[in-house]
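coordinates for the following, if possible.
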Amino acid sequence: MSETDTALGYEQARDELIDVVRRLEAGGTSLEESLALWERGEELAKVCRHWLEGARARLDSALAAREADEAREAGEAREGGGSA
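Just a heads-up that it's a prediction; the model follows:
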């Protein structure tokens, strides 16, 4: 990915990728233009994948932290409940 691509937000990359796909599906471009569009589409797909993988990692981390908090609270409740 180029520095320009990594600066793109997910929505920007997705929207540009949609445009690239539409242009390829419409046809009417030369072979060279089609190849350039395809290459751009591949780069944009990488940008989108990068953002989505980062989002998945953040969600996984948040879920793991929540589960750890819940387990700790359950352990504290058991310890506190048994001493009465």
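
going forward, measure contacts between C-alpha atoms and count neighbours the same way
OK.

name the helices or strands packed onto the top helix by length along the chain?
Using DSSP state H to define each element, the chain has its longest helix at helix 31-81. Other helices and strands packing on helix 31-81, by 3 or more CA pairs under 8 Å, 6 or more residues apart in numbering; DSSP states H and E, are helix 3-7, helix 10-26.

just say which of these is most tucked in.
helix 10-26 (a mean of 15; mean count of other CA atoms under 10 Å).

quick one: contacts of that one?
Asp5, Ser34, Leu37, Trp38, Arg40, Gly41, Leu44, Ala45, Val47, Cys48, Trp51 (CA atoms under 8 Å, 6 or more residues apart in numbering).

for comparison, sequence B:
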Amino acid sequence: METYQCAEWESKQKEAAAATMAYLVGVLADNDYVAGGRFSAADITTFAGLAFADLAKVEIPQSHENLQAWHSRLANRPPISG
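Below is the predicted model of the structure:
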């Protein structure tokens, strides 16, 4: 495991995650899913990216209600929820 960690890189990545989540809020304001009206690989990829962000202690802000709702819907899909 690496012992050196670059705090500046971490900070930039958290900024990128926040910007991406803000973008997704806009996308999901007009669509049920990331790429439109149907569940697709874009949703799977986005869900996985948010899972990695969560591991890094970057959570979806409560103010991003439609992103929270989308995430909850996907988390409850049988292939994801088990």
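
what's the TM-score for these two chains?
TM-score for the superposed chains, counting by TM-score structural alignment, normalised by the length of structure 2: 0.36, backed by 45 aligned residues with a CA RMSD of 3.2 Å.

using TSV, lay out the helices and strands packed on helix 31-81 of structure 1 together with distance to Glu76 of structure 1.
What follows is the helices and strands packed on helix 31-81 of structure 1, written out as TSV (distance: least, CA to CA, whole Å):
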stretch	distance to Glu76 of structure 1
helix 3-7	44
helix 10-26	41
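
what's the closest of the ones you listed to Gly81 of structure 1?
For Gly81 of structure 1, the closest of the helices and strands packed on helix 31-81 of structure 1 is helix 10-26, at 48.2 Å, according to CA to CA.

what angle do the closest one and helix 31-81 make?
Helix 10-26 of structure 1 runs at 140 degrees relative to helix 31-81, counting by axes from the mean of the first three to the mean of the last three CA atoms, to 10 degrees.

Leu31 of structure 1 and Leu24 of structure 1: what is the separation?
As judged by CA to CA, to the nearest Å, Leu31 of structure 1 and Leu24 of structure 1 stand 11 Å apart.

which one's the longest helix in structure 2?
Structure 2, longest helix under DSSP H: helix 7-30.

helices or strands up against that one?
helix 65-75.

and the helix it packs on, which residues are buried?
Asn66, Leu67, Gln68, Trp70, His71, Leu74 (16 or more other CA atoms under 10 Å).
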